[in-house]
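Chemist: below: sequence and its predicted model.
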Amino acid sequence: MQTWDKRLITTSRGTFEVFIKGRGKPLCVTHHYSEFNETGDYFAETFTSGHQVILVNLREAGASEKAREPYQLSMLDTIFDLEAIRDSLGFKKWGYAGHSTGGMLGVLYGIYHSDSLLFSIITGAAAREYMTFSKDCIYNPEHPNYQIMQEYMETLKQSGLSEAERKRISAKRTKLSLVQPEKHDQYFSLPIHKRMCGVRLNYFSRELHVFDVTRKLKFITAPALILCGRHDVQCPVSYSIEMVEEIPYAQLAIFEESNHYPFLEEKELFCEVVVRFTEQVTGLCQN
């Protein structure tokens, strides 16, 4: 598998590490607390056949700029960093695609900078805190797998964890979010390896409790595609339905045989939906 091209981008807000792959119109992909490298990312890989994908390591992740102030790790400040990267790369507009907390960033991006977006693709995400009011969420204490998920997350934050142990725990954690956990190795068969950025995750865990932008969804003017697995235990499908009802130019696709990873669990259908949407709104993608 072709590796991703690493670049350091100097911006008005500091230097950021990005990884680039694919050809076509530019598409930004990131996740709020993942740390990427040249092996790429499963979600980002989905788009490389039709776009030039810019996979971004956010502040404190990889070789990207450090946070001089705590607020620089916030979701809103992260959007300003992405805008600075777009500007430095010379793109008047680009697409944005995000999964999970990356999708939450996509919601904020659309609210505050729709004028910079060709479109956004938001997968398995929410526009507000998703744990407290949904027993279907694995981060809700009443969910049967709540405790084991918490244990896995805390273990993965440890800096001294061996690579073998990190891989083992990460696989166990991911299996909790698959409709067919026995297919984990089949889904995650590529030589892709990434880490969790602990300092970003810790900040997010606090910020999430006051996160709610549902009343601002009407300000998203760029076309948006909202995608979610019917059985998503991280950001339950009700939150995707809520978003599409409030975003003016949004489309919704629910994947009936998927949990939190429809781009792997129903890969062909996921790609078909994405290509149909991007061709419809921009005419940029090719089959």
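Modeler: Received, thanks.
Chemist: hey, let's count contacts and neighbours off CA atoms from now on
Modeler: Fine.
Chemist: stretch 217-231: end-to-end distance?
Modeler: Using Cα to Cα, to the nearest Å, one end of stretch 217-231 lies 24 Å from the other.
Chemist: ok, now stretch 121-137?
Modeler: 22 Å.
Chemist: just give the number of residues close to Lys216.
Modeler: 16 (other Cα atoms under 10 Å).
Chemist: er, Glu165 I mean
Modeler: Neighbours of Glu165 (other Cα under 10 Å): 12.
Chemist: okay, pairing it with this:
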Amino acid sequence: MIHWETTLVKTTRGNFEVFTKGEGEPICVTHLYSEFNETGDYFASTFTKTNQVYLVNLRETGNSARAQEPFQLSMIETIFDLEAIREALGYSKWGFAGHSTGGMLGIIYGIYYSKSLLFNILVGSAAREYATFSRECIYNSEHPKFNRMQELIETLKQPNLAKEERDRLTMERTKLSLYNPSKYEEYFSLSIKKKMSAIRMNYFNRELVIFDVTRKLHLITSPTFIACGKHDVQCPLSYSLELHEGIQNSKLSMFETSNHYPFLEEKELFLEEWNDFLNSI
């Protein structure tokens, strides 16, 4: 497997570790609390055949800048960091792609900086807190697998967890969000490894309880591709439908036999839908 090129981008807001791969128009990919490395990322790899992808380690992850104040871990501050990276790379505009909480970042990015975006890709995401009123969400206390998911998340936050145990628990956690868990090895067959940033996830959990930008969705003017698995247990389909209704210049693709990872579970169809969207803009 060809590893991603590693760069430390110097910005007005600190230095950020960025991994680059692919050719074409630039696209930024990140996730609110993942820590990436030179092995890349499954979601980001989806776009390397059509675009030059910049996979960003956010503040407090990898070799990126540390947070001097807790508020620097917030979603809006993270967007300020991404804008600084874009400017440092010399782009007047780039695309953005986010999966899950990465998509939540994309929503904030589109609301405040659509002028900086060629396009916006939001996969399995939501514009508001998605657990309290959604029994079909695995983060809702009434979901039958809620307790096990919470146990896995808290255990995976432990920094000294043995690699074998971390890999086993990560696989179990991921299987909870697959339409067909028996295909895990087929979907995740590459030597891609990433970590969870406990400090960023803990901050996100506090920010999430008051998160709701649904009334600002009309401010997103960049072309937006919204995708969601019909059986998504993390950010249920209803939230993607809400995004599509609120964002005027958007395309919605729903994947019948996918859970939270349609770009892997229905890879060929996802690529077809993505290319159709790209050609339309």
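Modeler: Done, it's in. What you see is a predicted model, and the numbers here were worked out from it, not measured in a lab.
Chemist: number of nearby residues for the closest residue to Arg166 of the second structure other than its chain neighbours?
Modeler: Leaving out its chain neighbours, the residue that sits closest to Arg166 of the second structure by Cα to Cα, 6 or more residues apart in numbering is Leu156, at 6.5 Å. By other Cα under 10 Å, 21 other residues sit near Leu156 of the second structure.
Chemist: ditto for Ser189 of the second structure
Modeler: 8.
Chemist: trace it over to the first structure, please.
Modeler: Superposed on the first structure with TM-score structural alignment, Ser189 of the second structure falls opposite Ser189.
Chemist: wait, isn't Lys10 of the second structure in contact with Glu17?
Modeler: No: Lys10 of the second structure lies out of contact with Glu17 (Cα atoms under 8 Å); the separation is 9.0 Å.
Chemist: who's more crowded, those two?
Modeler: Between Lys10 of the second structure and Glu17, counting by other Cα under 10 Å, Glu17 is the more crowded of the two (23 against 16).
Chemist: and the more buried one, that's in a strand?
Modeler: Yes: secondary structure assignment (DSSP: H, G, I helix; E, B strand; the rest coil) places Glu17 of the second structure inside a strand.
Chemist: state the helix or strand in which the residue lying closest to it once chain neighbours are set aside lies.
Modeler: Using Cα to Cα, 6+ apart and skipping residues adjacent in sequence, the residue nearest Glu17 of the second structure is Leu8, 4.6 Å away. Per DSSP states H and E: Leu8 of the second structure is located in strand 5-11.
Chemist: buried ones in that strand, by neighbour count?
Modeler: Within strand 5-11 of the second structure, the residues scored as buried using 16 or more other Cα atoms under 10 Å are Val9, Lys10, Thr11.
Chemist: and if you look at stretch 179-197 of the first structure?
Modeler: Val179, His184, Tyr187, Ile192, Arg195, Met196, Cys197.
Chemist: and what of stretch 268-285 of the first structure?
Modeler: Quick answer for stretch 268-285 of the first structure (16+ other Cα under 10 Å): Phe270, Cys271, Val274, Val275, Phe277, Thr278, Cys285.
Chemist: ditto for stretch 234-251 of the first structure
Modeler: Quick answer for stretch 234-251 of the first structure (16+ other Cα under 10 Å): 234-237, 239-241, 243-244, 246-248, 250-251.
Chemist: mind listing what Val224 of the first structure touches?
Modeler: That one is not Val; residue 224 of the first structure is Ala. Shown in contact with Ala224 of the first structure (Cα atoms under 8 Å, 6 or more residues apart in numbering): Phe119, Ser120, Ile121, Ile122, Ile247, Tyr249, Ala250, Gln251.
Chemist: do that again at 6 Å, thanks
Modeler: Ala224 of the first structure makes contact with Phe119, Ser120, Ile121, Ala250, according to Cα atoms under 6 Å, 6 or more residues apart in numbering.
Chemist: for those residues, could you give me CSV that also reports secondary structure and distance to Gly62 of the first structure?
Modeler: Formatted as CSV, those follow (DSSP: H, G, I helix; E, B strand; the rest coil; distance: Cα to Cα, whole Å):
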residue, secondary structure, distance to Gly62 of the first structure
Phe119, strand, 27
Ser120, strand, 25
Ile121, strand, 24
Ala250, strand, 33
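Chemist: closest to Ser49 of the first structure among the residues you listed?
Modeler: Nearest to Ser49 of the first structure among those is Ile121, at 15.8 Å by Cα to Cα.
Chemist: Gln52 of the second structure in helix, strand or coil?
Modeler: strand.
Chemist: just checking, it touches Thr20?
Modeler: No: contact criterion Cα atoms under 6 Å: Gln52 of the second structure and Thr20 do not qualify, at 7.1 Å.
Chemist: between the buried residues of strand 5-11 of the second structure, which is nearest Glu165 of the second structure?
Modeler: Distances from Glu165 of the second structure to these, taken by Cα to Cα, are shortest for Val9, at 33.4 Å.
Chemist: any idea how far that closest one lies from Leu55 of the second structure?
Modeler: On the measure of Cα to Cα, Val9 of the second structure and Leu55 of the second structure end up 12 Å apart.
Chemist: the strands in the first structure, which residues?
Modeler: With DSSP state E as the criterion, the first structure has strands at 5-11, 14-21, 25-29, 34-35, 51-56, 94-99, 117-123, 195-196, 224-229, 250-255.
Chemist: so which of those strands is nearest Glu69 of the first structure?
Modeler: strand 14-21 (13.3 Å).
Chemist: pull the distance from that closest one to the chain's centre.
Modeler: 16 Å (Cα atoms, centre = their mean, to the nearest Å).
Chemist: just want the angle from it to strand 51-56.
Modeler: With axes from the mean of the first three to the mean of the last three Cα atoms, to 10 degrees as the basis, strand 14-21 of the first structure and strand 51-56 are set at 140 degrees to each other.
Chemist: strand 14-21 of the first structure packs against which elements?
Modeler: Judged by 3 or more Cα pairs under 6 Å, 6 or more residues apart in numbering; DSSP states H and E, strand 14-21 of the first structure is in contact with strand 5-11, strand 51-56.
Chemist: average distance between it and the second structure?
Modeler: Superposed on the second structure, strand 14-21 of the first structure shows a mean distance of 0.2 Å to its aligned residues (mean Cα distance after the TM-score superposition for the first structure).
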